[in-house]
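Novice: the sequence and its predicted three-dimensional model are supplied below.
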Amino acid sequence: MAASKEDDYKDSFDAEFYLKTYYSSVKSVDGTTEFMLSHYHDIFQTGEITGKRLLDIGTGPAICYVIEQCLRFDQVYLSDFPESNRRALHQWLSNHNFHDYSPFFKHLAKKFSDERTWEDIRDEVAQKLSGILFCDVRSASPLKPSFFPQFDAVTSTFCLHAVPETLGEYRAIVRNVSSLLKPGGWMVEMGHLEETYYTVKDTRYNVLYMNKKDVCKIWTEEGFTIHNWKEYTPVSQERKTYTDWKSIFCMVAKKKNPSEK
């Protein structure tokens, strides 16, 4: 079944199936989960990306890619469009047994030289999560009806390229996301390159095909300086059964101050 960009994301996205299928273990057939967890750790451990308040856009139903952010910022806000994803996030906050993230907490605990246990990390994540918000990146006010002052940093994983149907729409989304970020603030986006679709259960979701040049050109023209770019291309082809992406990218960019433009 093909999914529309709005109705089927809102009504048919199966959050529980998604969690059980893709986030029951850190180990993945193509190594992507390990790469992303490790690279988020590398990005934030430098201490360059700092601040008090961070927004994650398009969190989905899983918290595994916001753990590092919660360990570095005082307040972390999650957001997504489908109600099913936001409900799954609320359910984990209310009951940590809703989904077992212990493999992810244990994986990251090994990267720290202090005496924090994986339970300490889990509890800190739960404490730092300050809100779970509705978000529509197609809107000029993505968090409406909520309103927040601009954030010190914004992260997004596998979201922004899944929404638009054209590069013009992606540019508009970048502009909308930028409005949520302070001048001088940091943007970290992880996404897929050269992807056209992915599937969850029996539903196929179409994705805008983009390459590195497309992504870098649009973010740069919308007032960002790209400080770091990294790609990961797995050897395994097993993912071909549910998606066709060629590589994962991670972009770290800084929003220019008005005087720099």
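Specialist: Thanks, I have it. Numbering: from 1, shown residues only.
Novice: okay, CA-based contacts and neighbour counts for the rest of this
Specialist: Noted.
Novice: so what's E222 up against?
Specialist: Residues touching E222, when contacts are defined by C-alpha atoms under 8 Å, 6 or more residues apart in numbering, comprise R171, V174, R175.
Novice: so E231 is in which element?
Specialist: Of the helices and strands defined by DSSP states H and E, E231 is found in strand 224-232.
Novice: following the longest helix belonging to the chain, which helix or strand comes up?
Specialist: Longest helix of the chain, by residue count under DSSP state H: helix 32-45. Scanning forward in sequence from helix 32-45 by DSSP H and E, the next helix or strand is strand 53-57.
Novice: so what touches that following strand?
Specialist: Under the criterion C-alpha under 8 Å, 6+ apart, residues 66, 69, 73-80, 135, 151-157, 159 lie in contact with strand 53-57.
Novice: helices or strands next to the longest strand along the chain in the packing?
Specialist: Among all segments of the chain classified by DSSP state E, the strand with the greatest residue count is strand 181-193. Counting contacts by 3 or more C-alpha pairs under 8 Å, 6 or more residues apart in numbering; DSSP states H and E, strand 181-193 packs against strand 151-157, strand 247-255.
Novice: which residues does the next helix or strand after the shortest one contact?
Specialist: Past strand 151-157, heading to the C-terminal end, the next element that is a helix or strand (DSSP H and E) is helix 167-178. Applying C-alpha under 8 Å, 6+ apart, the external contacts of helix 167-178 come out as 137-142, 160-161, 163-164, 208, 214, 218-219, 222, 255.
Novice: hold the first one in mind and look at this next one:
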Amino acid sequence: MDFVSRKIYHVHGFDSRQHLEHYLSAKPDMVFEEDFLIFPIENLTKAFIPGHIKGDVLIDLSIGSFIHHLYSACEFFNHIIVLKVSDRCIMELKRWLDTRTGAFEWGHAAQLQVDLEGKSTQLQDKEGKVREAVQHVVKCNLKKENIMDPMVLPPADCIISVMLLDNICKDQDDYRRYLRKFSQLLKPGGHLILIGALDVTYYTVGEDKLHAFSYDEDFARKTLVGEGFVIDDCKVKKRTNVSDLTDYKAVIFIAVHREK
């Protein structure tokens, strides 16, 4: 199947709760814990600890209704602005932010974060900090050159994007084009952190099989450098789990900055 014949995240959407249950839940048989939960949290924590990635505004541009990647970021940024392409994902995320009944349970991710920080008794404080830091959850339009038009956002000190480029791009040119759009939201000298799946062609949510863009570490590195970024860190973890929900071969964490 090609890009046209499969569903596309930002065009067709998906069931955001099923997406979380498939890939990030605390259930015992959740085989993606090492790759999609532990790997991002550990590397984000290591990236932020030195203290050079910090500031006033962080923009999150990620797939679905993820929140786990913001547990470490909330300690280093005063304001987190979350941008989503789907109303359904916004509703799912706000259910957790507003502590509503039936919200997805993220306690296992928060516990992992506080354990890494050596603050295992401060679980509730950590969740409260994330809720306080996430001050806006806003819908964006990826079709526009300025994805926030007509809104004007404060320029970000850092952007984190988890799996979004993987799932909206049809080819290498698309990847570069969307990367430029995202970069417009970044301050000169700002930081960009990408977390993605390598050599993937599809992922499954419920009964739906969705398109994913297949690329490798070399392409990610060369593209970021070609767009004027300096690579600060890059980690790749090979897949070890077995599941037919998705066919990725590895996961990548890459942190870069743009020279002033």
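Specialist: Cool, the structure landed. As the structure is a computational prediction, the values presented were derived from the model and not from experiment.
Novice: after superposition, what is the TM-score?
Specialist: The TM-score (TM-score structural alignment, normalised by the length of structure 2) is 0.90; 252 aligned residues with a C-alpha RMSD of 1.9 Å.
Novice: which one of the helices and strands packed on strand 181-193 of structure 1 is the most hemmed in?
Specialist: Among those, the stretch with the highest mean neighbour count (mean count of other C-alpha atoms under 10 Å) is strand 151-157, at a mean of 23.
Novice: tell me what that strand is packed against?
Specialist: Using 3+ C-alpha pairs under 8 Å, 6+ apart as the contact test, the elements touching strand 151-157 of structure 1 are strand 53-57, strand 181-193.
Novice: where in structure 2 does the last one fall?
Specialist: This means strand 181-193 of structure 1. The counterpart of strand 181-193 of structure 1 in structure 2, counting by TM-score structural alignment, spans residues 186-198.
Novice: from the chain's centre, how far out does stretch 42-61 of structure 1 sit?
Specialist: Taking C-alpha atoms, centre = their mean, to the nearest Å, one finds stretch 42-61 of structure 1 lying 10 Å from the centre of the chain it belongs to.
Novice: Y9 of structure 2 reaches D166, doesn't it?
Specialist: No: here Y9 of structure 2 lies out of contact with D166, judged by C-alpha atoms under 8 Å, at a distance of 10.0 Å.
Novice: show me which of those two is the more surrounded one.
Specialist: Applying other C-alpha atoms under 10 Å to Y9 of structure 2 and D166 shows that D166 carries more neighbours, namely 25 against 20.
Novice: counterpart of the more buried one over in structure 1?
Specialist: When structure 1 is aligned by TM-score structural alignment, D166 of structure 2 is paired with H161.
Novice: next up, the contacts around K182 of structure 1.
Specialist: If a contact means C-alpha under 8 Å, 6+ apart, then K182 of structure 1 has Q150, F151, D152, A153, K255 as its contacts.
Novice: what residue of structure 2 matches up with the first one?
Specialist: Translated: Q150 of structure 1. Under the pairing rule here (TM-score structural alignment), the equivalent of Q150 of structure 1 within structure 2 is P155.
Novice: quick one, what contacts its match?
Specialist: Under the criterion of C-alpha under 8 Å, 6+ apart, the contact partners of P155 of structure 2 comprise V57, L185, L186, K187.
Novice: just the buried subset of those, please.
Specialist: The neighbour-count test (16 or more other C-alpha atoms under 10 Å) marks V57, L185, L186, K187 as buried among these.
Novice: kindly reformat those residues as CSV containing distance to D125 of structure 2.
Specialist: What follows is the buried ones among the contacts of P155 of structure 2, written out as CSV (distance: C-alpha to C-alpha, whole Å):
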residue, distance to D125 of structure 2
V57, 21
L185, 30
L186, 29
K187, 30
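Novice: just the residues you listed now: which is nearest T204 of structure 2?
Specialist: Taking C-alpha to C-alpha as the measure, L185 is the one of those closest to T204 of structure 2, at 30.3 Å.
Novice: quick one: residues contacting that closest one.
Specialist: Residues in contact with L185 of structure 2 (C-alpha under 8 Å, 6+ apart) are L153, P154, P155, A156.
Novice: now with 7 Å?
Specialist: Under the criterion of C-alpha atoms under 7 Å, 6 or more residues apart in numbering, the contact list for L185 of structure 2 reads P155, A156.
Novice: spatially central residue in structure 2, please.
Specialist: By C-alpha atoms, centre = their mean, the mean C-alpha position of structure 2 lies nearest to V162, the distance being 2.0 Å.
Novice: how much space between it and N146 of structure 2?
Specialist: In this structure, V162 of structure 2 and N146 of structure 2 are 20 Å apart, going by C-alpha to C-alpha, to the nearest Å.
Novice: on that earlier part again, the match of D166 of structure 2 touches Y209, doesn't it?
Specialist: No: counting by C-alpha atoms under 7 Å, H161 of structure 1 does not reach Y209; the two are 8.1 Å apart.
Novice: for the residue nearest to R131 of structure 2 when sequence neighbours are not counted, the count of nearby residues, please.
Specialist: If the residues on either side of it in the chain are set aside, R131 of structure 2 comes closest to L97, at 5.6 Å by C-alpha to C-alpha, 6 or more residues apart in numbering. The burial metric for L97 of structure 2, expressed as a neighbour count using other C-alpha under 10 Å, is 19.
Novice: map L97 of structure 2 onto structure 1.
Specialist: Under the alignment (TM-score structural alignment), L97 of structure 2 pairs with L93 in structure 1.
Novice: I appreciate the help and will end here.
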